[in-house]
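**Student:** Have a look; sequence and predicted model below, questions after that.
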Amino acid sequence: MIPYGKQEITQQDIDAVVDVLKSDFLTQGPQVPLFEQSIKFAVDAEHALAVNSATSALHIACLALGVGKGDVVWTTPITFVASANCALYCEADIDFVDIDPSTYNLSAENLKKKLQHAKENNLSLPKVVIPVHLCGQPCEMDKIHALGQEYGFAIIEDASHAIGGKYKGNPIGNCEYSDITVFSFHPVKIVTTAEGGVATTNSKELAAKLDLLRSHGITRDSSLMVNDSHGGWYYEQVDLGFNYRMTEMQAALGVSQMSRLHDFVAKRNALAARYDELLKGLPLITPYQIEDSYSGRHLYVIRLKINEITITHKECFEQLREKGIGVNLHYIPVHTQPYYKGLGLVFSQLDEAESYYKDAISIPLFHAMTEAQQDEVIKVIKEVLV
């Protein structure tokens, strides 16, 4: 089976983790700061805070921005559920903005219309908007940022798919158009730490808040304490935080992997360009890329032209898997999940997201993929569709 995504672990990565296992620190040692430094350097951000998952990063990002009961967060329905769940963890409400039919990202135009409608009808405006860079392709962040300035919402970029990518010539994660950016390092992502996440920001205040929240709300910084220190052992809990820390083993793997980030992304882009050519003429739509961007190419999503083929979406998916092609679907629209339906909220005008779900398929793409494997994927797609 050719998987839709797969990590690449080298001897360099293994040695880095083994060195940590032989060291004095398995947690809260020097590797996490080194990993954070590698992220800051790669994305040109002032601060990077490593945690145990991107879900944890999204959660504390919302908390750092003051999201709580009575607030509402808006995001895209075509994303992993964590992009929406993070608002619910904070007891806030969630709503969705429909996707762009070409990029499948949260549509800046639909966001503008939804904001105008909310303001004109005295409906709740979002405290935070979370655009998701689906497949690694950036959203139209300049337009979303301008709307944030106009309507007063903060922005968390969910860049779980997008490390190594660029928007208008600048690295995704530099927070030019957002308050906080979140990355994921799950094994199928571009860079892996097994499990792990990072939040970047250019705000000293937000970085300090994120730092507290990832480790129980505890500090040894006297400037943050309420009382005078009782001695060298003294610490204070000054906020209600969580145990979201990243381990030293994860961070060491991340440091090693980050040294190859640009090679990973370049290989993914080369494979995607090859797919674009080899899939021409088939009854499907290949991914559209916006100008002034460089995608991390985490995923390669095709959309079937259902009216031009003799099998259903489900049949195509199943036949591809039966023939050894490990396809997947990213994602089931979040608002259609039973839990979200049970919230009693009304989600409307998400037609593009629901249309996407009816014909989208993620085909294999990973930086260790060979052209022979890619040729096999193309061969089987042709067998199934033609």
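**Tutor:** Sure thing, it's come through.
**Student:** hey, let's count contacts and neighbours off CA atoms from now on
**Tutor:** Fine.
**Student:** which other residues reach the helix or strand containing A118?
**Tutor:** Assigned by DSSP states H and E, A118 belongs to helix 108-120. Helix 108-120 is contacted by residues 97-100, 123-125, 140, 143-144, 147, 151 when judged by C-alpha atoms under 8 Å, 6 or more residues apart in numbering.
**Student:** Of these, which is the most crowded?
**Tutor:** Counting neighbours by other C-alpha atoms under 10 Å, the top entry in the contacts of helix 108-120 is V97, with 29 neighbours.
**Student:** which residues does that residue contact?
**Tutor:** V97 makes contact with 74-77, 106-107, 110-111, 114, 350, according to C-alpha under 8 Å, 6+ apart.
**Student:** sorry, back to before: tell me the buried residues in the helix holding A118?
**Tutor:** Neighbour-count burial for helix 108-120, counted by 16 or more other C-alpha atoms under 10 Å, picks out 108-112, 114-115.
**Student:** Which other helices and strands does the following helix or strand past it contact?
**Tutor:** The first helix or strand that comes after helix 108-120 along the chain, using DSSP H and E, is strand 128-130. Helices and strands touching strand 128-130, by 3 or more C-alpha pairs under 8 Å, 6 or more residues apart in numbering; DSSP states H and E, are strand 72-75, strand 154-158.
**Student:** putting a second one here so we can go through both:
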Amino acid sequence: MDRRQLGKDRSHLMIPYGRQDIQQADIDAVLEVLQSDFLTQGPVVPRFESAVADKVGARHALAVNSATSALHIACLALGLGKGDWLWTSPITFVASANCGLYCGAKVDFVDIDPRTYNLCPQALAAKLEQAERAGRLPKVVVAVHLCGQPCDMQAIHALSQRYGFHIIEDASHAIGGKYQGDYIGNGRYSDITVFSFHPVKIITTAEGGMALTNDDALARRMDLLRSHGVTRDPALMTHEADGPWYYQQIELGYNYRMTELQAALGLSQLERLDDYVARRHALAKRYDQALVEFPVVTPWQHPDSSSAWHLYVVRLKLEDINLTRRQVFDYLRSKGVGVNVHYIPIHTQPYYARLEFYSENYPNSLNYYSSAISVPLHPSLSCQQQDIVVESLKYIVR
């Protein structure tokens, strides 16, 4: 193949790596809210929260306008602040780390497991041992369930019991997935779990997120923080209310609320959650079977997990195919295959590089990034489209 021809043909329609699935029931649900008395702060958001909490087995669920907002109020509710440390994985979207900086805390990273690409418990244990000697243990560890596969939460939780840190599960990719047979989000091994409802995620509210917890005090704090720190609850006020109109701001909060329109869409989508995840599993299995002889590494799944399969990431065996990742990427895009890369290691981003992180501390993360490429996976992906993806990949890597 003439390498100069890679990326030249752009006549095909793009098959996206991920996309929302909007059906008539979703449209009807949103229209019903549009024709109601409340577009925000009405009854639908609480219904959505209760439905998600019931689905995953959590005590409390608080809907917000993005998973980033959920991460922020989760950190604040756990008391993260100036002088504290937040640790997370380098292989995630920047929001998983930025939430610590928003609180005035410092951020550090723990290298990934080379098979699951999630935060590695062994690397975490070694880093914690060093941090204890140096007097800089983390207050919060954000465990990111990359691609929808849960981290080894039992091992991470055991370390939290020994070293005294809080755990946030960044399950932005993982609603509908399971760990040890139970739905992710039940809070068995963490303080707070965060879901994302961005359009490319498992279910969508257009933009939106949710924080779930079994702790009553954390739920009350996050409820305040998402809405300006304002309360109408007499039990929380500093003195008796002046009248039925009265409210008090008792925290410095934010305007992170979810609208009724978003919640209506989410409620409708939630009814199809298990179907969506089942379809993603079927497509992932087809990829596994179709790519078995290819010079790529397909995703390994831990036996304790059942991924929500937000992403299907293959790792190119670049030494075998004699091409760069960029050449493969450009060729697939030219053939209408909307591949992407998830994620650029956070510590290499210019903002974080100025904080003096050293890449040699995260060899597995860099090795992963050098060869990772996400191929299309979403419930609307047809088998015919998936075959186009496979044949295009087969052509370029062979």
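**Tutor:** Yep, that arrived. Please read these numbers as outputs of a predicted model, since none were measured by experiment.
**Student:** Burial-wise, tell me which of the helices and strands packed on strand 128-130 of the first structure comes out on top.
**Tutor:** Burial of these is given as mean neighbour count (mean count of other C-alpha atoms under 10 Å); strand 154-158 ranks first at a mean of 26.
**Student:** What is the corresponding segment of the second structure for that strand?
**Tutor:** Mapped onto the second structure using TM-score structural alignment, strand 154-158 of the first structure spans residues 166-170.
**Student:** now the strands: where do they sit in the stretch 151-300 of the second structure?
**Tutor:** 166-170, 178-179, 182-183, 192-196, 209-213, 230-231, 248-249, 296-297 (DSSP state E, counting those that start in this stretch).
**Student:** okay if I get those strands as TSV plus distance to A70 of the second structure?
**Tutor:** Listed next are the strands of the stretch 151-300 of the second structure as TSV, based on distance: least, C-alpha to C-alpha, whole Å:
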stretch	distance to A70 of the second structure
strand 166-170	10
strand 178-179	21
strand 182-183	19
strand 192-196	6
strand 209-213	5
strand 230-231	17
strand 248-249	20
strand 296-297	33
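**Student:** Compare the ones you listed and give me the one nearest V56 of the second structure.
**Tutor:** The closest of the strands of the stretch 151-300 of the second structure to V56 of the second structure is strand 182-183. By C-alpha to C-alpha, the value is 5.1 Å.
**Student:** The closest one aligns to what range in the first structure?
**Tutor:** Strand 182-183 of the second structure maps onto residues 170-171 of the first structure, going by TM-score structural alignment.
**Student:** distance of the corresponding residue of the second structure for G232 of the first structure from P46 of the second structure?
**Tutor:** Counting by TM-score structural alignment, G232 of the first structure lines up with P244 in the second structure. Per C-alpha to C-alpha, to the nearest Å, P244 of the second structure is found 22 Å from P46 of the second structure.
**Student:** Which one's more surrounded, these two?
**Tutor:** It is P46, of P244 of the second structure and P46, that has more neighbours when counted by other C-alpha under 10 Å, with 16 against 7.
**Student:** Would you point out which residue is most central in the first structure?
**Tutor:** Centroid-nearest residue in the first structure, with C-alpha atoms, centre = their mean: S160, separated by 2.0 Å.
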